[in-house]
Every structure is written in structure tokens, then in C-alpha cells.
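[1] here is a sequence together with a model predicted from it:
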Amino acid sequence: MRWERFFDDLEDQLAAEWEAERAALESEAERLRVARLDLRSRLAGLAGEAEGPVALELLDGFVRDVRISAVGADWIAAPEAADARRMLLVPIGAIRGIQVGHGDLLRSARPAETRDRLAERVTFALALRDLSRRRVGVAVGVAAAGEAGAARTLTGTIDRVGADHLDLAMHDAGAPRRAADVRGYRMLPLAGVAWVRVDAGAGAPVV
């Protein structure tokens, strides 16, 4: 046996074993990384990057086709795909399913760049307080009450936002909030809000 060939074979074998071990470690690290992914991170991976519209199945039972533009601490901002002038604010907890293309599905699971934008720490309640402060007219999708209940869309102006609920002065969509035009008032738990829609030019919160 030629010793040169013997040592070459040993080196090749050792290199192959190291490569296999490295690949196994990378595979395990990737599995651990994916196991730590939460829904918010997947949505952030789609913000401004999705090739096509994203279909959101929401708490009120409806499906909304949107393009995700920004992700806050616990909500997303998403113009409607059919009419980009209409912006939806959707709490992540109100999302029941997300339909995307396979490429976007894989893209959303890729490692994200480390960012610490202030907008990413804005909560849904804080965004609604901004709408209240601006006296912006909104439409609110409310989840059905029980199996026999019907989902509703309420229009009006948010008067105030508490820790876990909002007060809505109900009036016709597009009309200013005047006392004479208010049909009534409703306290809505934030847990039951599926989405809030703001039309372009109405002063949507900046994210």
C-alpha cells in the first residue's frame, strides 16, 4: 500500500465526516429556529415582500384579500388588494388563517433582519387611540356572538380606547361625528374586533 494514498483516503474520509456533521448541525439549528417562529414574525416576512395578495381569514368569518404593508406589536396594517385606498388594521389575534402562494410561504419563514423600529412596538390599542385622537371615521368588523350570531360591520368614530375595549359613536360611513347624527354608542371588547378599516385621506396611523 502506498502511504500517500492511505493518508489521502483518511483525509477524504475525515472531510466527509466533518461535512456531514456540519450539515447535521445546520439542519438541527434550522429546525430549532423554525420552532421558535411566531405568527407575527411570519407576517413581518410578508410585509412589502409578498408576490401576490394575502387572503386573511378573520374572526368575523370573512376573508379579506390584502397586501401587508406594516406589522406592529400585535397587529398589521394592510391595504385591501381590490382598493388600496382602504386600509385595514387587523389584530393578529383575530386572524384565523392565512392563504399565500408557496413562494411567499417559504419567504415568510426565512431568517429576518434584526430591526428595532418604533412602529414594531406600537400596539393595536395605541393605533386605535391615534384614530380616536384624530376623530377619524372608521368601519369596525365585529365577530359573531356565539354560533348562531351574525358578524356585523359598524361605522362611526372611536370616542375613546381603554385597556381592552373601545367606545364607538355610531353614525353613517363618511359622515363627520355630529351629536345629531350619532345613532347610538357601543362599547366593543378589543378581543371581539376582527378589523378596523380607514379610508385613504382619513388620517390613518403612521406605521
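    Noted; the coordinates are in hand. Residues are numbered from 1 along each chain as shown.

[2] only C-alpha atoms for contact and neighbour calcs from this point on.
    Will do.

[3] give the next helix or strand downstream of the biggest strand by length in the chain.
    Longest among the strand segments of the chain by residue count, using DSSP state E, is strand 152-161. Per DSSP states H and E, the first helix or strand lying C-terminal to strand 152-161 is strand 165-170.

[4] relative to strand 165-170, how tilted is the very next helix or strand once past that following strand?
    As assigned by DSSP H and E, the chain's next helix or strand after strand 165-170 is strand 184-189. Using axes from the mean of the first three to the mean of the last three Cα atoms, to 10 degrees, the direction of strand 184-189 lies 160 degrees away from that of strand 165-170.

[5] for strand 184-189, which positions count as buried?
    Within strand 184-189, the residues that qualify as buried are residue 188, counting by 16 or more other Cα atoms under 10 Å.

[6] what's it packed up against?
    Counting contacts by 3 or more Cα pairs under 8 Å, 6 or more residues apart in numbering; DSSP states H and E, the secondary-structure elements packed against strand 184-189 are strand 165-170.

[7] helices and strands around the helix or strand containing residue 98, which ones?
    If you go by DSSP H and E, residue 98 is part of strand 95-99. Contact here means 3+ Cα pairs under 8 Å, 6+ apart; on that basis strand 95-99 packs against strand 54-58.

[8] one step back: contacts for the strand holding residue 98 next, please.
    Counting by Cα atoms under 8 Å, 6 or more residues apart in numbering, strand 95-99 makes contact with 54, 55, 56, 57, 58, 59, 194, all of which sit outside it.

[9] what's the next secondary structure element after it?
    Once the chain leaves strand 95-99, the next helix or strand it forms, by DSSP H and E, is helix 102-108.

[10] tell me which helix or strand comes right after that next one.
    Later in the chain than helix 102-108, the nearest helix or strand by DSSP H and E is helix 124-134.

[11] buried residues in that next one, which are they?
    Buried positions in helix 124-134, judged by neighbour count with 16+ other Cα under 10 Å: 124, 125, 127, 128, 129, 130, 131, 132.

[12] in addition, the following structure is provided for comparison:
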Amino acid sequence: MAQTVLSSIIKEQIICNALAKAGIPKRKAALRAARVAWAERVRLAAIGGQEVEAEIIKNLKKIEALASKFPESLKTANSIIRKDNDMYLNLAGSRVNVYFNGNYRWHESGSPDHIHKIAPSEFTLLADDPLVTEFYGFDALYKQIQSDESDIRQNVSAALSKVRTIKRLLEEWPEAKELLPADAPSVPLPPAIRRETLNEMIGLPSDEEAIA
């Protein structure tokens, strides 16, 4: 039987599986959820709180009911009140965009759709506001996740670059069996040759694998 060559597609799948095994996607999702909740608190602070927003929404419904009676030819697509997916924030002197879907930038690969909410175009937070400290905590977490992801990608890529086939990969790094794509052909495992640093970085072997 011919040996399966480690194609660029298989290598990328192995790298993605390594990142998932190390918990990178879960950490990203948790950080995004925290930023969404933070952005909502900033938005509510900017408009005066939930009670103010409830009153705005109630009045909007009244206005929309009246506007619905206007002739179609006189209606416009312009919004009665500002609803957008972000707002500009003066964060104790720093200028940042607050996206209500948790984004850092307007476009991020794999990010959810933008969320439009009632919000002013600009708002200021003073240095002593806890929301400012929380923002910089997110920034530190984001940089750490990016750094960890980069380290795993580089190290796994380096390990994969030294071999041409799945069989050879498992001879050099047996624990990588867990990272192979589900549709990868089965290859008998040779005696284990440990790569402690890389295994610890990714979290190999799994607890159940270790027990077995």
C-alpha cells in the first residue's frame, strides 16, 4: 500500500486540530463573549441606562406607527434614530471602535454578523472608569492568545516540515495520531518516541489516551 503523503491540506488540518486541542478556539470564543458583554455595558452607559433605552424604544414605536400612515412616495429609508454596529470611543484619551458583535476590527475572518443597536456615534470614558481597565485586560488576553496560536502554528509546522508521509510523522511523533484528520488512512503505530515540549504545548496525549 502506498504511503499517504502529507499534503498542504492535511498539514493545515493537523495544525487546526492542534490549535483546537490546545483550546485556542475556546479561548477566542470566551474572549469575544466577554467583549460583547463589555460593549453592551458601554453602550448602555452612553445612552443613560436600560430605563432610558426602554423609553426610547417605546417612543420609537409611537413614531413608527404615525410614520406608517404617510404616503409611500414621502417615506425615506433614513432611520429615525441612530442604529449602528459600532461607536467611536474616547477611551481615556485613546481612540477605539466598539463593535457590538465583539470584533476588534470591522472585518475579522470567521466573525459573526455585525449587530445594529441604538447608540450615539461617540462616547467618552474617563481613566478612572472600570470599563477602561476591563478593556485593557481584554487587550492583554487577545495578545496572549495570538502569541500562543503563533507558537503552536510555528512549532507544529516545523515538525511537519521534517517528514513527507503520515507513516514517517508517526514514527517521529506518535502522539500526533490524535491530530490526524478523521478521514486519514490508518497507519500502524511504531514504538513511541516522545517530544515532551511540543506535546505539553498542545496538550497531548489526552487524559483518556494516557489512561489507555
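    Sure thing, it's come through. It should be emphasised that the depicted structure is a prediction, and the values quoted were computed from it without experimental measurement.

[13] TM value for the aligned chains?
    For these two chains in superposition, a TM-score of 0.22 is obtained (TM-score structural alignment, normalised by the length of structure 1); 73 aligned residues with a Cα RMSD of 5.2 Å.

[14] what about residue 43 of structure 1, distance to residue 131 of structure 1?
    23 Å (Cα to Cα, to the nearest Å).

[15] likewise for residue 165 of structure 1?
    Where residue 131 of structure 1 is concerned, residue 165 of structure 1 sits at a distance of 14 Å (Cα to Cα).

[16] again, but for residue 44 of structure 1
    In this structure, residue 44 of structure 1 and residue 131 of structure 1 are 23 Å apart, going by Cα to Cα.

[17] could you do residue 18 of structure 1 as well?
    Residue 18 of structure 1 sits 58 Å away from residue 131 of structure 1, going by Cα to Cα.

[18] same thing with residue 58 of structure 1?
    Relative to residue 131 of structure 1, residue 58 of structure 1 is positioned 21 Å away (Cα to Cα).

[19] now the angle from the longest strand of structure 1 to strand 165-170?
    Taking the same axes, to 10 degrees, one finds that strand 152-161 of structure 1 is oriented at 120 degrees with respect to strand 165-170.

[20] mind listing what's buried in strand 152-161 of structure 1?
    Neighbour-count burial for strand 152-161 of structure 1, counted by 16+ other Cα under 10 Å, picks out 154, 155, 156, 157, 158, 159, 160, 161.

[21] out of those residues, which is nearest to residue 30 of structure 1?
    residue 161 (41.0 Å; Cα to Cα).

[22] that closest one against residue 167, yeah?
    Yes - checked against Cα atoms under 8 Å, the pair residue 161 of structure 1 and residue 167 is within contact range at 6.3 Å.

[23] what's the neighbour count on residue 46 of structure 2?
    Residue 46 of structure 2 sits with 18 neighbouring residues when counted by other Cα atoms under 10 Å.

[24] quick one: work out the angle between the strand holding residue 98 of structure 1 and strand 54-58.
    Here strand 95-99 of structure 1 runs at 160 degrees with respect to strand 54-58, directions being taken by the same axes, to 10 degrees.

[25] quick one: buried residues of strand 95-99 of structure 1?
    Within strand 95-99 of structure 1, the residues that qualify as buried are residue 95, counting by 16+ other Cα under 10 Å.

[26] same question, stretch 33-41 of structure 2
    By neighbour count with 16+ other Cα under 10 Å, stretch 33-41 of structure 2 contains the buried residues 34, 35, 36, 38, 39, 40.

[27] against residue 43 of structure 2, how distant is the second one?
    For residue 35 of structure 2, the distance to residue 43 of structure 2 under the criterion Cα to Cα works out to 12 Å.

[28] check the first one too.
    To residue 43 of structure 2, residue 34 of structure 2 is 14 Å away according to Cα to Cα.

[29] one more: residue 166 of structure 2?
    From residue 166 of structure 2 over to residue 43 of structure 2 the distance is 51 Å, taken as Cα to Cα.

[30] next: residue 10 of structure 2.
    In this structure, residue 10 of structure 2 and residue 43 of structure 2 are 44 Å apart, going by Cα to Cα.

[31] of these two, who's got more company?
    residue 43 (22 against 16).

[32] quick check: which element contains the more buried one?
    Counting by DSSP H and E, the element that carries residue 43 of structure 2 is helix 24-47.

[33] and that helix, what does it pack onto?
    Contact partners of helix 24-47 of structure 2 among helices and strands, from 3+ Cα pairs under 8 Å, 6+ apart: helix 50-67, strand 94-99, helix 130-161.

[34] most neighbours per residue, which of the ones you listed?
    Sort the helices and strands packed on helix 24-47 of structure 2 by mean neighbour count, taking mean count of other Cα atoms under 10 Å, and strand 94-99 sits at the top with a mean of 16.

[35] ok, then the element right after it?
    In the C-terminal direction, the helix or strand that comes right after strand 94-99 of structure 2 (DSSP H and E) is strand 117-118.

[36] next SSE downstream of that next one?
    Later in the chain than strand 117-118 of structure 2, the nearest helix or strand by DSSP H and E is strand 122-125.

[37] circling back: just send the buried residues of strand 152-161 of structure 1 back as JSON lines, with distance to residue 89 of structure 1 too.
    Formatted as JSON lines, the buried residues of strand 152-161 of structure 1 follow (distance: Cα to Cα, whole Å):
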{"residue": "154", "distance to residue 89 of structure 1": "15"}
{"residue": "155", "distance to residue 89 of structure 1": "14"}
{"residue": "156", "distance to residue 89 of structure 1": "15"}
{"residue": "157", "distance to residue 89 of structure 1": "15"}
{"residue": "158", "distance to residue 89 of structure 1": "14"}
{"residue": "159", "distance to residue 89 of structure 1": "17"}
{"residue": "160", "distance to residue 89 of structure 1": "17"}
{"residue": "161", "distance to residue 89 of structure 1": "15"}
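
[38] this completes my enquiry, with thanks.
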